[in-house]
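Trainee: quick one: sequence and predicted model below, then my questions.
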Amino acid sequence: MIDKTQKKENSQRTSTLEYSKIKLLLKSSRNLWLFFIDTALLFLSGAIALFVRFGFNFTEMRKYAPGVLLLIMFTAISNLFNGTYKIVWRYAQPVEFLKLLRGLFIGYALTVIFIHFTRITVLPRSVGMLTFLGGYFLLFSARTTYQFLLGIRKSSGKRIGIVGAGDAGVILLNEIKRTNYGRVVAFFDDDPAKLHRTIANVKVVGTIDEIDKFIDELELDEILIAIPSASKELIARVSDKVSGKHVTLKTFPPISQLLDREPTIADLREISIQDIIGREPVTVDLNSISGYISGKTVLVTGAGGSIGSEIARQVANFSPKKLILLGRGENSIYEIYNELKEKDTALELIPVIADVTDEKFMEQVFSGYKPQIVFHAAAHKHVFFMQTNLYEALRVNALGTINLVKLSCKYSVERFVFISTDKAVHPTSYMGLSKRIAELYLLTIPETCSTRIAIVRFGNVIGSRGSVLWKFKKQIEKGGPLTITDPRMKRYWMSIPEAVSLVIQSGAFSNKRELYVLDMGEQIPVEKVAKTLAKLMGKPDIPVIYTGAVPGEKLEEELFYEFEKPEPTDHPKISRVRYTQITLNSDEIESIVKQSMELYISGKEKEAVDLLQKIVSAVNPDE
């Protein structure tokens, strides 16, 4: 059995070796043919040079032919040593053609020097120069013609239009040519200075509003938005123009995700609802963020969730000393761990499967790893489910936060950043109530705790796991109908990366105990979001039915209480709310939460909720 296996392995090695030899032989054969073609073109160039200089005077031509042959010989040898035949000419860029020119010039220079010192023959300056220039012209033309013909053959299938004739558009055009992704036949741009002009041999045929009329005329298969900083309004305009057309629409991710590199073909992805509803250019102060994260041990709770995993991704970009990924779900932590490990093998990642309410084990995490920064994203977030699970909402969202911040104070954590929600404002649901209690507890931590605490409140994020968009997507895939609780329902929307960028920026601002609220823009009707998603998925006429609001659900969300006075920060999308008027202390809040949980377990739900309302009303707006 072993002999058969060894024979099989030996046979495979032999086959691989033979294949490598054949591949090398073919490559050598191609280079040999290219060398002969170049030499023939040099002969042709020399003949043309002699004819231009002497016309049909064959006597004179024969007299100076040895000098031309000497020039061809030196040039051919120069090309060999110049590396001309190591270049893959189908992908050649201007620098490679300069290398070709260098090879020919060295050959010409060597010929002139050799003839000057040996006097072996004579080469008129005009004939030598014409042979050199003509040779470069013929060799250059042969290679560019080869590139052109190969490009037509390879890219004849997919016809592409690019929106944006700027730097990113030209980079994308060159990438398409290099990778044979397709054939770019048009640019679209609103800049009047570029309209109807040709850029890199591709015409700017019209504006963005004219895309729809050119799709059929130019038989476009794909529209690519080559504007990494494109706003949601611009993407929506392009999406409207291609709606109903048999064309694929793709874009780059936001510029914040590309950082300091140029966009590539691999970055292109199809337009999503996030691009149209929630995409906004967000800039952050990288220096201030790096200043408090770089070289530190960072703990992210709920690291397998939508918000927590994105926090982990962005924190990883700021070179932390260690990154602790904590969550209850083994599979979700496994996924984010592997994703980050593949991206940066040098980053020290520590996966921890744990419940934030487990006091003994969390004590072990803090004492063992000694985190310096904590981002607390672990939470129960589904309003409908928590309405029948008040005990669990309080256990995780309130007591879990209390447990973590106590440990943060005990082990002198530098900064504690808590993810809150707009549902904590005038809470009508148990989920919002549990988050509001956590907010107030954090704001009442005594000054003896040195940890800087930042509470960050914001609304819905697009694409979060189990969100309403997930439900809509499944309904659209099945052909409908779309179920919406109420046509008047509105929500704030922001993309996960943009929300997390602002959360991390808020952490840099934190000083003592502060509440930060993100600017979510205007509230958008849920029905509009659902129909936009249906249109993107190619089913614009899908039916919609209304089911009525579920218990605890608001028609519109709020980001501030009436008595909260937002103050500006150094970032235009982040407001600070200062608190001095809470009438309960942190110990009293914790005690009330635990009493309420006991009442709920004993079947006294109303009494439990009434008791919790004492915490929510423990704010004196008059102060």
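Mentor: Good, I have the coordinates.
Trainee: CA atoms for contacts and neighbours, from now on please.
Mentor: Noted.
Trainee: mind checking how far the lengthiest helix in the chain is from the chain centre?
Mentor: As assigned by DSSP state H, the longest helix anywhere in the chain is helix 2-54. With C-alpha atoms, centre = their mean, to the nearest Å as the basis, helix 2-54 stands 41 Å off its chain's centre.
Trainee: this is the comparison structure:
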Amino acid sequence: MSFSKRLALLIFIDSMIVSFSIYMSHFFLNPYYAIFDNTILMSSIILLVCHHLFSWLLGMYRKVWRYASMEELVGIIIVVTSSIAITAVIQLITIGAIYERALTVTWMLHILLIGGVRFAWRYYKTYGVTFRPKGKRVNVIKNNENIQRTLIVGAGSAGQMLARQMKNNKEEHSQLIGFVDDDETMHGLSISGIPVLGGAHQLSSIAEARNIDHIVIAMPSVELHRRKEVIQQAQAVVKNVQTLPMIEDIAMGNVSTSQVRDVSIEDLLGREPVELDMESISSEINGKTVLVTGAGGSIGSEICRQIVKFKPYRLVLLGHGENSIYTIHMELSKLDLDISIVPVIADVQDRERMFDVVREFSPSYIYHAAAHKHVPLMEANPKEAVKNNVMGTKNIAEAASTFGVRNFVLISSDKAVNPPNVMGASKRIAEMIIQSLNGVSDTNFVAVRFGNVLGSRGSVIPLFKKQIESGGPVTVTHPEMTRYFMTIPEASRLVLQAGALARGGEIFVLDMGESVKIVDLARNLIHLSGFTEDDISIEFAGVRPGEKLYEELLNNNEVYDKPIFPKIFIGKPVEIKDEYVEYLIDHHESFQLDQLRYYVLSLANNETMDNFSYAK
């Protein structure tokens, strides 16, 4: 129905109700008195005009009454009360008296009928009922083999909104059987006609008794460890387990069935979200020019997605791969934001080009995410690690210093701590470069370290997924190998927070919580894919060159005891050997591969360089 037709219908219905209310009130009070005298006629006209005027001003005719709530009821009371009050004032002015009893009865009938019609419509649209010829009520959703019998875990506001959405969606292939909730005071009660069947610890017995084949976890604000426990309990009961996004990803009051998604590895291995100072980040980025290197990569592209939320004046997407830069540029351009988004194809190894780009765009912030990060590949190609991770960082960092960039944020890695491999060593040397520059530059240079990022390119999760899709086996290097994990959005938000906190020279580190065994990660992915370890086996392939069993985020000599920000620590500066870094950059091409590997590792681990006759 069009808006104009709907408006006309509501005005007609309300007019009938208003007229009926005022005339019936006079009839109830004075059944033998003429109810069509001039005073009553005048009062009814005034009441009608006022009702429609206040309804329009308060937007009551624009409400979607199938979702009517207490807010709409309060609106009805305000409209009716205001209309009655105006009518009373005009009665006093024109006839010198107020028909208090008649107006009071009119007020009650008015609210009862106006509200009753709206909420009757809501009830009809919510429960969607029809009637058999004999008058027996029949639900629209019927039990059949194509309908999923659904249980919602969590009877809070998110669960209730989800239940309402599922009822209202006639195309939903689910029959909502009930809630389970840890709040024992709710057990045995009903919410909008849906029973609360028990607690999450009773999932197994409830699912079996009610023949449940679909469970939705609606606990977006619960602590992560409890959320993981419930997900694992649900997965032990049925295969089809879905969840709502985390609370940080849900707009207030905007929970819908379209947001329900399958349980992911992030739900099982994610961490409690870090509460960031969004105001300080916004004040730093809003209206500024920001440049992101490696903007087409997993981390770089997500940093760009986060940055545009803070409305910079201009965002420069710099990357070496044209396809990845094209992809992120098109994605951000479709958002139709009032931001200049500029794609730049360039290589950080090209020093002259880096200076030209920074000179041209004069960014206030540079987020340096361009890097080679694959450990075994860099172990086999140490010169490429030096050229990209060391020289590339030096090029863009010195360009930033030369042209007065305010803040420069290096994306580093937990592998830069006591690095046993070339990739980690090259990232540690990159940290040395920016710390050295910070002492002589007006630019604030900082680094951000975090662990492995779930789902990033080259990470273990895409590899495991491919192995599972092909029927296995899933290959794990060692049964005791552990890593820290975080999600791509969280890693990106940490980078932005570090930029806002930067005073120069810091290495920021997120409190990553507990490390995770890679073999547990593999098992969880197998189970999430609907298999067991009998279907998809796990094989141990041995530790690869350059890998270590346990990663560190800061060594004992680097970290301050107290966080600078909740869950964000800051590292202490260490001795920087500028002359050896310069020698590496100037002479790396003349090194033999073994020599280069040994030199880089010794330099990154702050070992003595006296035994290198060529390093003077």
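Mentor: Yep, that arrived. These figures come from a predicted structure and were not determined experimentally.
Trainee: report the TM-score for the pair.
Mentor: Put the two chains on top of each other and the TM-score (TM-score structural alignment, normalised by the length of the second structure) is 0.80; 581 aligned residues with a C-alpha RMSD of 4.0 Å.
Trainee: and the longest helix of the first structure, what does it pack onto?
Mentor: Judged by 3 or more C-alpha pairs under 8 Å, 6 or more residues apart in numbering; DSSP states H and E, helix 2-54 of the first structure is in contact with helix 58-82, helix 125-154.
Trainee: quick one: Arg118 of the second structure and Asn38 of the second structure, what's the gap?
Mentor: Separation of Arg118 of the second structure from Asn38 of the second structure (C-alpha to C-alpha, to the nearest Å) stands at 31 Å.
Trainee: check Gln148 of the second structure too.
Mentor: As judged by C-alpha to C-alpha, Gln148 of the second structure and Asn38 of the second structure stand 62 Å apart.
Trainee: can you check Gln242 of the second structure too?
Mentor: Going from Gln242 of the second structure to Asn38 of the second structure by C-alpha to C-alpha gives 65 Å.
Trainee: pick out whichever of these two has more residues nearby.
Mentor: Just comparing Gln242 of the second structure and Asn38: by other C-alpha atoms under 10 Å the higher neighbour count belongs to Gln242, 20 against 9.
Trainee: and that one, helix, strand or coil?
Mentor: Put simply, Gln242 of the second structure is strand when judged by DSSP: H, G, I helix; E, B strand; the rest coil.
Trainee: that one matches what in the first structure?
Mentor: Aligned by TM-score structural alignment, Gln242 of the second structure pairs with Leu249 of the first structure.
Trainee: the closest residue to that match other than its chain neighbours: neighbour count?
Mentor: Nearest non-adjacent residue to Leu249 of the first structure, counting by C-alpha to C-alpha, 6 or more residues apart in numbering: Ile223, 4.9 Å away. Residues lying near Ile223 of the first structure (other C-alpha under 10 Å) number 26.
Trainee: quick one: contacts for the nearest residue to Gln523 of the first structure once chain neighbours are set aside?
Mentor: The shortest distance from Gln523 of the first structure to any non-neighbouring residue, by C-alpha to C-alpha, 6+ apart, is to Tyr492 (4.5 Å). Neighbour list for Tyr492 of the first structure: Gly459, Asn460, Met520, Gly521, Glu522, Gln523, Ile524, Glu557 [criterion: C-alpha atoms under 8 Å, 6 or more residues apart in numbering].
Trainee: same deal with Ile191 of the second structure?
Mentor: Contact partners of Ile191 of the second structure, counting by C-alpha under 8 Å, 6+ apart, are Gln160.
Trainee: next one: Thr357 of the first structure
Mentor: Counting by C-alpha under 8 Å, 6+ apart, Thr357 of the first structure touches Arg395, Val396, Leu399, Gly400, Asn403.
Trainee: doesn't it lie inside a strand?
Mentor: No: remark: Thr357 of the first structure does not belong to a strand; assigned using three-state DSSP, it is coil.
Trainee: which residue in the second structure aligns with it?
Mentor: Aligned partner of Thr357 of the first structure by TM-score structural alignment: Gln349.
Trainee: returning to that earlier point: just the closest of the contacts of Tyr492 of the first structure to Lys531 of the first structure, please.
Mentor: Using C-alpha to C-alpha, Ile524 comes nearest to Lys531 of the first structure of these, at 12.0 Å.
Trainee: quick check, central residue of the first structure?
Mentor: Centroid check for the first structure by C-alpha atoms, centre = their mean gives Gln257 as the closest residue, at 4.0 Å.
Trainee: about what we covered before: as CSV, the helices and strands packed on helix 2-54 of the first structure with mean neighbour count would be great.
Mentor: Formatted as CSV, these follow (neighbours: other C-alpha atoms under 10 Å):
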stretch, mean neighbour count
helix 58-82, 18
helix 125-154, 17
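Trainee: can I get the ones you listed in CSV including distance to Ile592 of the first structure?
Mentor: Below are those laid out as CSV (distance: least, C-alpha to C-alpha, whole Å):
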stretch, distance to Ile592 of the first structure
helix 58-82, 82
helix 125-154, 71
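Trainee: trace the residue nearest to Gln523 of the first structure over to the second structure, please.
Mentor: When the second structure is aligned by TM-score structural alignment, Tyr492 of the first structure is paired with Tyr484.
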